[in-house]
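Colleague: Would you be able to build a 3D model of this:
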Amino acid sequence: MSHAGKLLGTVALILCATIAVSGCASTPDTPEREITNVTGDLYRFREVRHVGMFLVTPDGIIVVDPTNPGLAQWLKDELDERFGLPVRYVIYSHAHNDHASGGEVFADTATFVGHVNMRHNLQKPPADAPLLPRERLWDANGNGQIEYDEGNRYAKMAFDIMGIDHSGSVTRSDIWESRFGNRLLGTIVPPDIYYADQMTVTLGGKSVELHFAGLGHTDDMSIVLFPEERTIYVVDALTPHRLPFEDLDGTFLPEWRDWMRQVDTLDFDIVSPGHEAIGTKADVAEQISYFEDLIDGVSTGIESGLSKQEIVDTVLLEQYSHMLQYDNWRVPNVEGAYEILISNER
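Modeller: The predicted model follows:
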């Protein structure tokens, strides 16, 4: 197998591990890819546990998050067959390449839209760019790079995506490439239109609202509201019935909690997440409560001078044990919150 082939296989395994709740393999009655109706002319499209959306109008289709080249091409073929309408807009939830890649298949007919902070997130930092504050926590030898045995999950993921031997190290530029770059997941088409606070996309008598609620899972996250369908699409930052992903990734705390509070002020009934099943507005309240208790518990431990392990052992969050991935992700959630809050002080 070629080096590129090995890397593609590695990425597939990494993405499966990243998104799986009960495993990557589809059951016989669950197709790997499918389109399901949410309400009216609003649909979800899914590949394993990555989910995007589209809205059909008389004048064309609005797609949200093309996800990756293979899924985007499959979606284009399905849309052509089912509706015979061109994709006129592609909206990005944020710039992470496992949601934003693949839009080039719609480039002939579509205008691309995203938050203004996508502009800097899609600019690759130089090789000597400094590590981010949380990444500096892992740099035990202080050389400005991350060795494999120093880093956490997403730093280690960069080794495999970039094909870097585990005896080497990764830079800030390498870590960026694994999250935003085009190396293996295909091209991220930059937005043609950027917005700052709020924007409405109108097509064929239907509208889609984009709302920016501040820092959260990323600094460029759009909440996509379909007002007529009373549905929001939120990605990575809010997943009904489930704990946040592993060690909270490269996120912002306590701002993420405040981001969720802003989501809760919008007028909607249905939550369509970028992973997992649809929920309701009541699920937003549960997520807010979870983040409040997580942040308060970890902050209290830090203020009391407890170590990371002592905080992990005491911030049990047992009132959320009914949520998906509690047994697997409670510990990394606490560890991630500790690292993020500690790095804020540096």
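Colleague: C-alpha only now, for contacts and for neighbours.
Modeller: Noted.
Colleague: what helices or strands is the lengthiest helix in the chain leaning on?
Modeller: If you go by DSSP state H, the chain has its longest helix at helix 281-303. If contacts are counted by 3 or more CA pairs under 8 Å, 6 or more residues apart in numbering; DSSP states H and E, helix 281-303 sits against helix 255-264, helix 308-314, helix 326-344.
Colleague: which one of these lies closest to H211?
Modeller: helix 255-264 (8.9 Å; CA to CA).
Colleague: what does the closest one rub up against?
Modeller: 213-217, 223, 237-238, 281, 284-285, 287-288, 291-292 (CA atoms under 8 Å, 6 or more residues apart in numbering).
Colleague: before we move on, back to that, please work out the angle formed by the directions of the longest helix of the chain and helix 255-264.
Modeller: If you take axes from the mean of the first three to the mean of the last three CA atoms, to 10 degrees, helix 281-303 sits at 160 degrees to helix 255-264.
Colleague: which parts of helix 281-303 are buried?
Modeller: 281, 283-284, 286-288, 290-291, 293-295, 297-299, 301-302 (16 or more other CA atoms under 10 Å).
Colleague: now swap in stretch 105-119 and tell me
Modeller: Buried, per 16+ other CA under 10 Å, within stretch 105-119: V105, F106, A110, T111, F112, V113, G114, H115, V116, N117, M118.
Colleague: distance between the ends of that stretch?
Modeller: From the first residue to the last, stretch 105-119 extends over 21 Å; the measure is CA to CA, to the nearest Å.
Colleague: For the buried residues of stretch 105-119, give me TSV that also has secondary structure and distance to Y338.
Modeller: Listed next are the buried residues of stretch 105-119 as TSV, based on DSSP: H, G, I helix; E, B strand; the rest coil; distance: CA to CA, whole Å:
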residue	secondary structure	distance to Y338
V105	helix	41
F106	helix	41
A110	coil	42
T111	strand	40
F112	strand	37
V113	strand	34
G114	strand	31
H115	strand	29
V116	coil	29
N117	coil	26
M118	helix	27
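Colleague: one more to put side by side:
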Amino acid sequence: MRPFACRLSLAAALSLGVALAAAAQPPAPAAPLARPPLVIKPVKPELFMIVGAGGNTTVRLTGEGVVLVDSKNPGQAIYDELVGDVGTISGGKPIRYLIDTHHHADHTGNNGRFEAAGVKVVGQKNLAAELAKFTPPPNNPTATAPASPDITYDKTYDIKLGGKTVRLLHFTPAHTDGDTIVYFPDLKVIAAGDELTAVAPNLDYVGGASISGWIGALDQVLKLDWDQAIPGHGDRPMTRDEVVAFQGKLRTLLGRAREQVKAGVPKDQLIAAIKWDDLWTFNPTFWSAPGRLDGFYAEASK
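Modeller: Model (predicted):
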């Protein structure tokens, strides 16, 4: 019995050693989370929004082809899925135009792929200038700038396709200095890019942002005849009342900041001094982005 007991003890010890060694190994890295699929949402007849993978994409159908607004984050898989979804919506009609609402890569990321497919890309002239200043972010040093538009404009530009008019409007620097509001007059809908969002606004001062300009641009937007506004981020269109409320928050934010600066609050204490609970919740690192606090303080000092 002793040899058997010894062998059993040895086997148990070996098993325990293997288990302890396994426990000592670092856990295997978790598999990256799969990107959620894009979601198609009807807005009005012949008008859709596609949500996910960056900024919202707007799809306008006509009898002669499709007009898109914004092309999402860069990437072949995102591009392929987006084109596939547009084909599903349109019944295979060709994409003729892509409109950039501003230069950020979550809205212009696939410009080059669309251009290579023969699509005309249109953007405000300052957008092209901002893309020319592109520098890779520290967390993605190999990133390259999105392709610039084929067609640029200053204040207004009309796309006419299949008997429909899509009007591009640039009012004043707002979210960036190259923003475009896309107006579908026959449907009474606008696509606003990040001049309207369901989340906190991105004050891109390095890209030419201006809160006072933003407020003024929304004044002009509200003069147009529309009843739904497709935001740059958010899973549904906004109403006129929601746009008025968004503009009101911008006005309140700038007013409060100016009050604090006038009272002598220094730049490094400005954010903490502002009452935020009835406005937006910003990411803790938001104000540490290069140039953002400097630009905000400078505007509040005017």
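Colleague: Among the buried residues of stretch 105-119 of structure 1, list the two that are farthest apart in space.
Modeller: So, the buried residues of stretch 105-119 of structure 1 by CA to CA: farthest apart are V105 and N117, at 23.5 Å.
Colleague: Break down structure 2 into its strands, ranges please.
Modeller: All strands of structure 2, identified by DSSP state E, fall at 39-44, 47-51, 57-62, 65-69, 95-99, 120-124, 151-153, 156-161, 164-169, 181-184, 189-191, 228-230.
Colleague: Give me the range in structure 1 that the fifth one lines up against.
Modeller: It stands for strand 95-99 of structure 2. Per TM-score structural alignment, the counterpart of strand 95-99 of structure 2 in structure 1 is residues 87-91.
Colleague: H175 of structure 2 touches V206, doesn't it?
Modeller: No - the pair H175 of structure 2 and V206 fails to qualify as a contact (CA atoms under 8 Å) at a distance of 10.5 Å.
Colleague: check contacts around L55 of structure 1.
Modeller: Neighbouring residues of L55 of structure 1 by CA under 8 Å, 6+ apart: D41, L42, Y43, I61, I62, V63.
Colleague: Trace it over to structure 2, please.
Modeller: Counting by TM-score structural alignment, L55 of structure 1 lines up with R60 in structure 2.
Colleague: Kindly report the same for V224 of structure 1.
Modeller: Applying TM-score structural alignment, one finds that V224 of structure 1 aligns to V182 in structure 2.
Colleague: And for A72 of structure 1?
Modeller: Match for A72 of structure 1 (TM-score structural alignment): Y79.
Colleague: same thing with A285 of structure 1?
Modeller: So, by TM-score structural alignment, A285 of structure 1 is matched to V244.
Colleague: Mind checking the helices and strands packed on helix 281-303 of structure 1 for the one nearest to E47 of structure 1?
Modeller: Among these, the nearest to E47 of structure 1 by CA to CA is helix 326-344 (22.8 Å).
Colleague: now the angle between helix 281-303 and the closest one, please.
Modeller: Our comparison of helix 326-344 of structure 1 with helix 281-303, counting by the same axes, to 10 degrees, yields an angle of 60 degrees.
Colleague: Could I get the buried residue list for helix 326-344 of structure 1?
Modeller: 326, 329-342.
Colleague: Also stretch 36-56 of structure 2?
Modeller: For stretch 36-56 of structure 2, the buried set under the neighbour-count rule, 16+ other CA under 10 Å, comprises 38, 40-41, 43, 47-56.
Colleague: who's in contact with R88 of structure 1?
Modeller: R88 of structure 1 sits next to G60, I61, I62, T109, A110, T111 when contact means CA under 8 Å, 6+ apart.
Colleague: 6 Å instead, please
Modeller: Residues in contact with R88 of structure 1 (CA atoms under 6 Å, 6 or more residues apart in numbering) are G60, I61, I62, T109, A110.
Colleague: P58 of structure 1 now?
Modeller: P58 of structure 1 makes contacts with G204, as judged by CA under 6 Å, 6+ apart.
Colleague: and H3 of structure 1, how many residues sit next to it?
Modeller: Burial of H3 of structure 1 is recorded as 9 neighbouring residues (other CA atoms under 10 Å).
Colleague: Against M162 of structure 1, how distant is it?
Modeller: H3 of structure 1 sits at a distance of 11 Å from M162 of structure 1 (criterion: CA to CA).
Colleague: intersection of neighbour lists for the two?
Modeller: Joint contacts of H3 of structure 1 and M162 (CA under 6 Å, 6+ apart) do not exist.
Colleague: so what's M53 of structure 1 closest to, chain neighbours aside?
Modeller: Nearest in space to M53 of structure 1, with sequence neighbours left out and distances taken as CA to CA, 6 or more residues apart in numbering, is R44 at 4.3 Å.
Colleague: sorry, back to before: kindly state which of the helices and strands packed on helix 281-303 of structure 1 is positioned closest to E147 of structure 1.
Modeller: Nearest to E147 of structure 1, of those and by CA to CA, is helix 326-344 at 17.8 Å.
Colleague: one step back: which residue lines up with the residue nearest to M53 of structure 1 in structure 2?
Modeller: Aligned partner of R44 of structure 1 by TM-score structural alignment: M49.
Colleague: Kindly report the same for V116 of structure 1.
Modeller: V116 of structure 1 maps onto K125 in structure 2, by TM-score structural alignment.
Colleague: List the residues that contact the closest residue to its match other than its chain neighbours.
Modeller: Nearest residue to K125 of structure 2, sequence neighbours excluded (CA to CA, 6+ apart): T152, at 5.0 Å. By CA under 6 Å, 6+ apart, T152 of structure 2 lies in contact with V122, G123, Q124, K125.
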